[in-house]
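# please find the sequence and the predicted model below.
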Amino acid sequence: MSRNPILNAALNAALSKVGAGDRIAVIAARFPAPEGVEVIDLALCDGVPSFKTTFELLMSQLDIDQITRTEELEKADSEAKSYIESLAEAKGAKMEALTYRQFKILAKSARFAVRIGEAEVQASVVLREREV
């Protein structure tokens, strides 16, 4: 039996294919799906699953070297911004902030996207797997 804490089969399959330099988008429920990117939809209702839970699980399964968020997150949810930055620091990952428009463009380069139940559109990030 697998000890992996992630039970979603589609998410596990996608994670098993992540390679060095690949990007994974974690997008809020109301964030527009990146065109041409597979979306693994975990959203059940507002807040389920939460950004924090999903972010922590992905960070525990991946070796992330960069986290990109929107500049607007600071105004929309400063607590989430601080939380993301603290996990980035703990993992030794660089932080990058882009405008919402730039972020939407970056999300299109993701290997896949994980849609969560977070209602705040700005609570979306792009994670980059460490390059060896």
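Sure, I can see it.
# can we go C-alpha only for contacts and neighbour counts from here?
Noted.
# hmm, Glu71 and Tyr100 touching each other?
Yes: using CA atoms under 8 Å, Tyr100 is in contact with Glu71, at 7.0 Å.
# for the host helix or strand of Val114, the distance to its chain's centre please.
According to DSSP states H and E, Val114 maps onto strand 112-115. A distance of 7 Å separates the centroid of the chain from that of strand 112-115, by CA atoms, centre = their mean, to the nearest Å.
# which element follows it toward the C-terminus?
strand 125-129.
# counting by contacts, list what that next one packs against.
Counting contacts by 3 or more CA pairs under 8 Å, 6 or more residues apart in numbering; DSSP states H and E, strand 125-129 is packed against strand 23-27, strand 64-70.
# tilt between it and strand 23-27?
160 degrees (axes from the mean of the first three to the mean of the last three CA atoms, to 10 degrees).
# identify all contacting residues around strand 125-129.
Outside strand 125-129, the residues that touch it by CA atoms under 8 Å, 6 or more residues apart in numbering are 18-27, 62-70, 106-107, 110.
# so how far is Ser2 from the residue nearest the centre of the chain?
The centroid of the chain falls nearest to Val26 when counting by CA atoms, centre = their mean (2.7 Å). Going from Val26 to Ser2 by CA to CA, to the nearest Å gives 24 Å.
# in addition, the following structure is provided for comparison:
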Amino acid sequence: MKKSTLLNSDVTYLVSTLGHTDEITICDAGLPIPDQVTRIDLALTHGVPSFIDTVRVILSETQIEGVVMAEEFARVSPELHQELLKELELEQARSGKTISTEYISHEEFKQQTQQSRAVVRTGECTPYANVIFQSGVVF
């Protein structure tokens, strides 16, 4: 049995095959997922798994160099947005690498998900709880 934090085989495969600048999206239960993008559906029920728990596990296994969020996230769901920023700060401290942050409109965000290698759907029901992670390198 796998010993590290990430146990889901689809997410493990995704993380292990990411290259520099590849993008993955972690989303709430309501974000539309483009047909041509791989869907990894973790949602079991409202709030399970949560967006922030999923983010923590992905960050524990993946080197991130950039983050894209919808502008609406900070305005409409400020508490969860702040939790995400705190996790990103912790990751920067752990890795010693800077993580750039970009805000775009929700409509632009939905368009950009089309470039993701996969979209990981959580059970989160907080509005705009979505993030695109851009993969970095560990060296």
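Perfect, thanks for sending it. None of these values were measured; they are calculated from a predicted model.
# got a TM-score for the pair?
Laid over one another, the chains give 0.93 as their TM-score (TM-score structural alignment, normalised by the length of structure 1), with 132 aligned residues with a CA RMSD of 1.4 Å.
# before we move on, back to that, for the residue nearest to the centre of structure 1, give me its contacts.
Phe55, Ala113, Val114, Arg115, Ile116, Ser124, Val125, Val126, Leu127.
# ok, and the closest non-adjacent residue to it?
Closest residue in space to Val26 of structure 1, ignoring its immediate chain neighbours: Val114 at 4.9 Å, by CA to CA, 6 or more residues apart in numbering.
# any idea how far the aligned residue in structure 2 for that neighbour is from Ile104 of structure 2?
Alignment note (TM-score structural alignment): Val114 of structure 1 maps to Val120 of structure 2. According to CA to CA, Val120 of structure 2 and Ile104 of structure 2 sit 20 Å apart.
# with neighbour numbers in mind, choose between these two.
Applying other CA atoms under 10 Å to Val120 of structure 2 and Ile104 shows that Val120 carries more neighbours, namely 25 against 14.
# give me every residue that touches the more buried one.
Val11, Ile24, Thr25, Ile26, Cys27, Arg39, Ile40, Asp41, Leu42.
# possible to save those residues as a markdown table with distance to Ser100 of structure 2?
Putting these into a markdown table (distance: CA to CA, whole Å) gives the following:
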| residue | distance to Ser100 of structure 2 |
| --- | --- |
| Val11 | 23 |
| Ile24 | 15 |
| Thr25 | 16 |
| Ile26 | 17 |
| Cys27 | 19 |
| Arg39 | 25 |
| Ile40 | 25 |
| Asp41 | 27 |
| Leu42 | 27 |
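# so among those, which ones count as buried?
Those of those that meet the buried threshold are Val11, Ile24, Thr25, Ile26, Cys27, Arg39, Ile40, Leu42, by 16 or more other CA atoms under 10 Å.
# and the residues you listed, which is closest to Val137 of structure 2?
Ile24 (14.7 Å; CA to CA).
# rewinding a little: which of the contacts of Val26 of structure 1 has the most neighbours?
Ile116 (29 neighbours).
# that residue touches Phe55, doesn't it?
No: using CA under 8 Å, Ile116 of structure 1 is not in contact with Phe55; the gap is 9.9 Å.
# thinking again about what came up before, farthest-separated two in the contacts of Val26 of structure 1?
Between any two of the contacts of Val26 of structure 1 (CA to CA), the greatest distance is 14.7 Å, for Ile116 and Leu127.
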